[in-house]
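K.L.:
Task: produce atomic coordinates for the following.
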Amino acid sequence: MSQYDSLIIGEVAQDTNVDYDGTVVKAIGGAVYYSGFAAANMGHKIAVLPKADTRAVDLKAAFAAAPNITVYPLHSDTSFVTKNVYHTADRERRTSTVDSMITPYRPEEVPDIDAAIWHLAGLAAGDIPDEMIPFAAQHAMVAIDVQTMLRCVENGGMVYHDWAKKKEMLPYIRFLKTDAAEAQILTGTEDRAQAARMLCDWGAKEVLITHNSEVLVYDGKEIYTCPIKARNLSGRTGRGDTTFACYITERLTCDVPTALRTATALVSLKMETPGPYMGTRADVEDYIKEFY
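P.N.:
Predicted coordinates:
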């Protein structure tokens, strides 16, 4: 058995979030942050490899409130510093600007960490170069949030481009996560089920696609969906990270429908409160009994 259920690799972000009503919140963020808390608070043993300018960000302190997390901090001369402006109450439309990015991850700086899954959770193209994927596949099952390949920083803004090496890299990937818009960029279709099938045909073993109404999973055989039932969206930031981290760690011991229901219930509950998921597995189980 591996020492950790998942090793999450990705930079911690210094975020400024401006809500549609003008409320401004400065916070630590990033996929590694939301993913780490979600998986750890469900009882999974997690390692994180966050990267930032450690003169400005205390990376161990950032995860101090989470149980079961071991932090392996990496220094970068610059941090990922971003501003997100949300334009609608459902937080589906936002404009992101980026002031600075990290120096990219390199295979030689990853410690020898025994984990069942290596979860690549970068924030923009270049953070986690393509070469990190086959390297990760030599050590564990690979999970990747495709935003780290599609989101490109150009002139301080965030734009999306297709992943040039997707057909070369997808065969290395056990778990692939996209949102609905990213799936369309990758495949050219708005049909999420068809997009998931195409991504599996190109090599990914299991595809998870998030949408504001549901989470969809395709395992190469069947399409599974589960509805999101959040009663408010004040904690919308981190939706995909929370869902994916929970899903892949639950899949270590559960079948697809069970892991999908648990992850969807968790993110529904998480979205009702800003910040990372700070509840327990029992809270999620109670939520499932009430709403699912």
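K.L.:
rest of the way, CA atoms for contacts and neighbours
P.N.:
Noted.
K.L.:
what's the burial count for I9?
P.N.:
24 (other Cα atoms under 10 Å).
K.L.:
what do you get for the one 3 residues further on?
P.N.:
Applying other Cα under 10 Å, we find 27 other residues in the vicinity of V12.
K.L.:
Let's compare: structure for the following, please.
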Amino acid sequence: MSQQFDSLIIGEVAQDTNVDYDGTTVRAVGGAVYYSGFAAANMGHRIAVLPKADTTKIDMAAAFADAPNVTVFPLHSATSFVTKNVYHTPDRERRTSTVDSVIEPYKTSEVPEIDAKIWHLAGLVGGDITDEMIPFAAEHAMVAIDVQTMLRCVENGGMVYHDWAAKKEMLPYIRFLKTDAAEAEILTGTSDRVAAAKMMYDWGAKEILITHNTEVLVYDGREIYTCPIRSRNMSGRTGRGDTTFAGYINERLTKDIPTALQTATALVSLKMETPGPFMGTRQDVENYIREFY
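P.N.:
Prediction:
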């Protein structure tokens, strides 16, 4: 069977309320699948999404209607992921997240036959995507995972982080592993991003991407690559990591690491200058690279 999609993104659509440091409040559809899907599709990649939510309350096809090259395979859950993010500082690096409800976990039995080169596991909290989904995904495609879906846990309505108990068992299945700097420290115990990347590689992940507010880092077991963030403002901070990761892994299908990394970093730098998902084009990103890189 010929490859139909560049990537299949598995993760719930969220009902987000975002409160900025100055009190500005925005209610919107969100979630890693949403920001990732728009970013990859607007760069010209063929994307399938498997979003999960209460379909009586969220029209998931409508949520992705403005994204080119996205095919939606909606899954129903009795409950949706409903959250509120309060940002405390202008750089939006500190936030408090509260969660009113979460989805029913994804099951391997409900994933339809979808032909994709990459399966991108993009849940939002622990339990969304169970450990068993990882070897199942590896039977079908290269596996990419944003580790937030294994570390973030809902406790008493709040969001807390715990280490991933099965990390050493599961990382060997993973082709692309994404963490942010804080998550990398939780997984490895070190705040040194280079050391953390090397540790996660030693545990089995093939290509590690770590985001930071100053740069994006990639390690492939041989060399450390970095590329600086160039955003002129941070008004579109929400969805930063999702945009970076989706941009990177889809570019890696045809590009080497330095090229894919620069494209993904420029993509997220440009995206962060405007709230919402990335709505530009590949040409916009190429122009941004010429101007700022």
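K.L.:
now the strands for the stretch 101-250 of structure 1?
P.N.:
Here the stretch 101-250 of structure 1 has its strands, by DSSP state E, counting those that start in this stretch, at 115-120, 141-145, 151-154, 157-160, 175-179, 206-210, 214-218, 223-227.
K.L.:
Can you lay out those strands as a markdown table showing distance to T70 of structure 1 and mean neighbour count?
P.N.:
Output for the strands of the stretch 101-250 of structure 1, formatted as a markdown table (distance: least, Cα to Cα, whole Å; neighbours: other Cα atoms under 10 Å):
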| stretch | distance to T70 of structure 1 | mean neighbour count |
| --- | --- | --- |
| strand 115-120 | 12 | 24 |
| strand 141-145 | 19 | 23 |
| strand 151-154 | 28 | 18 |
| strand 157-160 | 31 | 16 |
| strand 175-179 | 22 | 24 |
| strand 206-210 | 26 | 25 |
| strand 214-218 | 29 | 22 |
| strand 223-227 | 31 | 18 |
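K.L.:
Please list all residues in contact with Y33 of structure 1.
P.N.:
Residues counted as contacts of Y33 of structure 1 (Cα atoms under 8 Å, 6 or more residues apart in numbering) are 12, 62-63, 276.
K.L.:
One more: S191 of structure 2?
P.N.:
By Cα under 8 Å, 6+ apart, the neighbours of S191 of structure 2 are 181-182, 184-185.
K.L.:
now do 7 Å
P.N.:
E185 (Cα atoms under 7 Å, 6 or more residues apart in numbering).
K.L.:
how about it, what's its match in structure 1?
P.N.:
Using TM-score structural alignment, the partner of S191 of structure 2 in structure 1 is E190.
K.L.:
Confirm for me that Y20 of structure 1 is in contact with D90.
P.N.:
No: contact criterion Cα atoms under 7 Å: Y20 of structure 1 and D90 do not qualify, at 9.1 Å.
K.L.:
Between those two, tell me which one has more neighbours.
P.N.:
For Y20 of structure 1 and D90, the more surrounded residue by other Cα under 10 Å is Y20, and the numbers stand at 16 against 13.
K.L.:
that's a helix at that one, yeah?
P.N.:
No: read with DSSP: H, G, I helix; E, B strand; the rest coil, Y20 of structure 1 is coil and lies in no helix.
K.L.:
so what corresponds to it in structure 2?
P.N.:
By TM-score structural alignment, Y20 of structure 1 lines up with Y21.
K.L.:
isn't that match right next to T89, touching?
P.N.:
Yes: shown here, Y21 of structure 2 and T89 form a contact pair, counting by Cα under 7 Å, at 5.5 Å.
K.L.:
Tell me the residues that contact both of those two, please.
P.N.:
Common neighbours of Y21 of structure 2 and T89 (Cα under 7 Å, 6+ apart) do not exist.
K.L.:
Buried by neighbour count: which residues of stretch 252-264 of structure 1 qualify?
P.N.:
By 16 or more other Cα atoms under 10 Å, the buried positions in stretch 252-264 of structure 1 come out as 256, 259-264.
K.L.:
Keep only those of the residues you listed that are in helices.
P.N.:
256, 259-264 (DSSP state H).
K.L.:
Find the residue at the geometric middle of structure 1.
P.N.:
By Cα atoms, centre = their mean, structure 1 has its centre lying nearest to D241, at 2.9 Å.
K.L.:
For that one, list the residues it contacts.
P.N.:
31, 34-35.
K.L.:
one more time with 8 Å
P.N.:
31-32, 34-35, 145.
K.L.:
now for these, which pair is the farthest apart?
P.N.:
Y34 and D145 (12.6 Å; Cα to Cα).
K.L.:
Can you check which part of structure 1 stretch 39-51 of structure 2 sits on?
P.N.:
The aligned range for stretch 39-51 of structure 2 is 38-50, by TM-score structural alignment.
K.L.:
repeat for stretch 93-101 of structure 2
P.N.:
Going by TM-score structural alignment, stretch 93-101 of structure 2 sits over residues 92-100 in structure 1.
K.L.:
neighbouring contacts of the matching stretch?
P.N.:
78-88, 153, 156-158, 212.
K.L.:
With E92 of structure 1 as the reference, measure out to the closest residue to I223 of structure 1 other than its chain neighbours.
P.N.:
Using Cα to Cα, 6 or more residues apart in numbering and skipping the chain neighbours, the partner closest in space to I223 of structure 1 is V217 (5.9 Å). Using Cα to Cα, to the nearest Å, V217 of structure 1 is found at 21 Å from E92 of structure 1.
K.L.:
re earlier: looking at the strands of the stretch 101-250 of structure 1, which is nearest to Q3 of structure 1?
P.N.:
Per Cα to Cα, nearest to Q3 of structure 1 of these: strand 115-120, 5.9 Å.
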